[in-house]
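[1] Pasting the sequence and the predicted model now:
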Amino acid sequence: MSTALRDQIKVSLEGIFSRSRISVGLWESMVGILIGILLWEWYATDKPVFFFPGWFDILDALSVQFAEGELIPSLQGSLQTLFLGFFLAVIVGVPLGLSMGMNERLASLLNPYINALYVAPISALVPIIILVGGASFESRVAVVFLFAIFEITITTYEGARTTPNRIIDVAKSFGASRYFIFRRVVLPYDLPYIFAGMRLGVGRAVKGMILAELLISWANLGAMIRTAQNNINVAGVLSIVLLLMILGLILTFVLKKASQYLTPWQPEVNV
């Protein structure tokens, strides 16, 4: 058997095994979800709907909310708040994290503030945000921004800070400029960390969005949760929660695939 043929067979087998691992992981996830749904339904069997609704009750509530024409406009309004706040967190957090990773003095100066704000309960700052910005769209965007930015900044900073010095030293030995090192060494190494921070940040952004719509002003999906709560409609509340969970999974999946597409040379940073 020729060497070329052996290499071709090896590549084919590696592809088959790789696809098999993905398929097994997908099936395991689906089985886990199915078990969770069955356990939920089993527990809800003899419980009143207003206390612990089953999955069919939750899906029925979601279909009613859709049929009444309130769900889609509310979802669009919530997504507008979410995407704007998250976008601002990315365009501020990524450059800030990269700058801190490449400048130890800047990192030493900003780390105490970032770490302190990261552990601070953002919900406790909502009254201050309302006092400054009122019950406005801008205030809701600010809450989403604060929920997302610290994960993005800290993860980006850690990636830039841990760039192997030997690679940077090799680039310097060939006379590479600081800009070249940033563009060709630090940034490619840091991209998986940036996307990992974005995946963490988008989950936090969804939480910030719904918190802002519940506390700052009853708007969009937050208003639907409040209405269902006031009507003691637990299924209606859980239907919105289910929608938010699906939204978070979709956004995380999109960012994961974007990371795999844009950084094929790097191993994925799991979060």
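    Arrived safely, thanks for sending.

[2] From here on, just use CA atoms for contacts and neighbour counts.
    OK.

[3] Can you verify my assumption that Leu214 contacts Arg226?
    Yes - shown here, Leu214 and Arg226 form a contact pair, counting by CA atoms under 8 Å, at 7.3 Å.

[4] Now do the helices in this structure.
    Across the chain, reading from the start of the chain, the helices by DSSP state H fall at 3-44, 55-67, 71-102, 104-119, 126-133, 137-161, 165-173, 178-181, 187-215, 220-230, 234-262.

[5] Which one of those helices lies nearest to Glu268?
    Minimum separation from Glu268 across these (CA to CA) falls at helix 187-215, 6.2 Å.

[6] Tell me which residue is most central in the chain.
    By CA atoms, centre = their mean, the chain has its centre lying nearest to Val202, at 2.7 Å.

[7] how close does the nearest residue to Phe50 once chain neighbours are set aside sit to Val64?
    By the measure of CA to CA, 6 or more residues apart in numbering, the closest residue to Phe50 outside its immediate chain neighbours is Val234, 5.6 Å from it. Here Val234 is placed at a distance of 14 Å from Val64 (CA to CA, to the nearest Å).

[8] gap between the closest residue to Ile129 other than its chain neighbours and Lys47?
    Beyond its immediate neighbours in the sequence, the residue positioned closest to Ile129 (CA to CA, 6+ apart) is Ser139, lying 6.2 Å away. From Ser139 over to Lys47 the distance is 40 Å, taken as CA to CA.

[9] Put this next to the first one:
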Amino acid sequence: MVITDDPSDLAVVVSDDRVPSRGARPWAVPLRIAAAVFRRTVAIAALLVAWEVLPRAGVVDRVFLPPFSEVIDKWWELFLDGDILAHTKASMKRTGAGFALAVAIGLPLGLVIGWFPRLAEILNPLLELFRNTAALALLPVFVLILGLGESSKIGIVTYACVWPILLNTVSGVRTVDPLLIKSAKSMGLSSPRLFQKVILPASVPTIFTGIRLAGAFAIVVLIAAELVGAKAGLGYLINYAQSNFAIQEMYAGIITISVIGVGINQLLLAVERRFSRWRATPGS
């Protein structure tokens, strides 16, 4: 019985062909799992304790930073009323649409650019220009062209997300170990098979780094976009609460965004592990 070395995976791997030795202590594995859970949660727990204690002790003004328990009470109230779910649903629809479009555009385009060096040389100046143009700086342009409706919000999310996906895909394809390519060519693999069996699998870690960055960008950019002309969404909720000095509601919206961001990242990590099973892991 062993523990996987991946710090994001606390699963216990049981091997049928391994029999525990006589001196094995039955409580060793649960203890190691508890220690791993503690290491992963201690920083967040300390933050929440400080959030609860400091306002109550008068170190910070509780008018502007209410105790964590009061914020959670307000969040639960919004949940029971259905408000937080309605705003979350509106934001997730926009985020999902923009993120999916970015993957559909950035991934195949990055594979093509990375596979053809001459095309990369031609397009690189243009890519550098656009990737260094902040998405939020172009928000007025999207609003002017697409209006204040859903199209502008989805468009700005797509623009923000496509660049990390595109550039990391290009980098992943172009930085594959040359020894792998030489070995594959020596075995007589054609170019399409070489791309399918060697280039693409070896690029997966770098590609998913870009996809995870895009997931984070999608939330940040969308919240900013929802401050302009939105009638629903977590960004609208936060802005409305701040304007009406409903501080607890404002923090409830912020917490919801943080939880969604963590959830999206963990989901993408799980998908990455699913597509990276071919890689050997220590202790396996």
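    Right, received. Where do you want to start? This one's a predicted model, so the numbers in the text were calculated from it and none came from an experiment.

[10] After superposing, what score do the chains get?
    TM-score of the superposed chains, computed with TM-score structural alignment, normalised by the length of the first structure, equals 0.87; 259 aligned residues with a CA RMSD of 2.5 Å.

[11] about what we covered before: got a list of what the residue nearest to Ile129 of the first structure touches?
    Under the criterion of CA atoms under 8 Å, 6 or more residues apart in numbering, the contact partners of Ser139 of the first structure comprise 129-130, 133, 212, 216.

[12] Near the residue in the first structure that Asn265 of the second structure lines up against, how many residues? Count them for me, please.
    In the first structure, the residue paired with Asn265 of the second structure according to TM-score structural alignment is Thr252. Residue crowding around Thr252 of the first structure was assessed by other CA atoms under 10 Å; the count is 20.

[13] Surely Thr252 of the first structure and Gly201 touch.
    No - Thr252 of the first structure sits out of contact with Gly201 when judged by CA under 8 Å, with a separation of 9.5 Å.

[14] What's the residue nearest to the centre of the first structure aligned with over in the second structure?
    Across the two structures, Val202 of the first structure finds its equivalent in Gly215 of the second structure, going by TM-score structural alignment.

[15] my guess is its match contacts Ile264, does it?
    Yes - applying CA under 8 Å, one finds Gly215 of the second structure in contact with Ile264, separated by 6.8 Å.

[16] Tell me the counterpart of Arg184 of the first structure in the second structure.
    In the second structure, Arg184 of the first structure lines up with Lys197, judged by TM-score structural alignment.

[17] coming back round to it: looks like the residue nearest to the centre of the first structure contacts Phe86 (just checking).
    Yes - distance between Val202 of the first structure and Phe86: 6.8 Å, which falls inside the contact criterion (CA under 8 Å).

[18] Find residues that contact each of those two.
    Common neighbours of Val202 of the first structure and Phe86, using CA under 8 Å, 6+ apart, are Ala148.

[19] What's the separation between Gly98 of the second structure and Gly155 of the second structure?
    When distances are taken as CA to CA, Gly98 of the second structure and Gly155 of the second structure turn out to be 6 Å apart.

[20] quick one on the thing from earlier: Val234 and Val64 of the first structure: who's more crowded?
    Set side by side, Val234 of the first structure and Val64 show more neighbours around Val234, with 20 against 14, by other CA under 10 Å.

[21] show me the contacts for the counterpart of that one in the second structure.
    The pairwise alignment with the second structure assigns Val234 of the first structure to Ile247, based on TM-score structural alignment. Under the criterion of CA under 8 Å, 6+ apart, the neighbours of Ile247 of the second structure are 63-66, 241.

[22] separation between the aligned partner of Arg131 of the second structure in the first structure and Phe195 of the first structure?
    The criterion is TM-score structural alignment: under it, Arg131 of the second structure has Tyr118 as its aligned partner in the first structure. Applying CA to CA, the value for Tyr118 of the first structure to Phe195 of the first structure is 19 Å.

[23] Out of the two, name the residue with the larger neighbour count.
    Set side by side, Tyr118 of the first structure and Phe195 show more neighbours around Phe195, with 26 against 17, by other CA under 10 Å.

[24] pretty sure the more buried one contacts Lys256?
    Yes - under the criterion of CA under 8 Å, Phe195 of the first structure makes contact with Lys256 at 7.3 Å.

[25] how much space between Leu54 of the second structure and Asp61 of the second structure?
    Distance check for Leu54 of the second structure against Asp61 of the second structure: by CA to CA, it reads 9 Å.

[26] Who has more neighbours out of those two?
    Taking other CA under 10 Å, Leu54 of the second structure and Asp61 do not tie; Leu54 has more neighbours (16 against 13).

[27] Could you identify the residue of the first structure that aligns with that one?
    Structural alignment (TM-score structural alignment) places Leu54 of the second structure against Tyr43 in the first structure.
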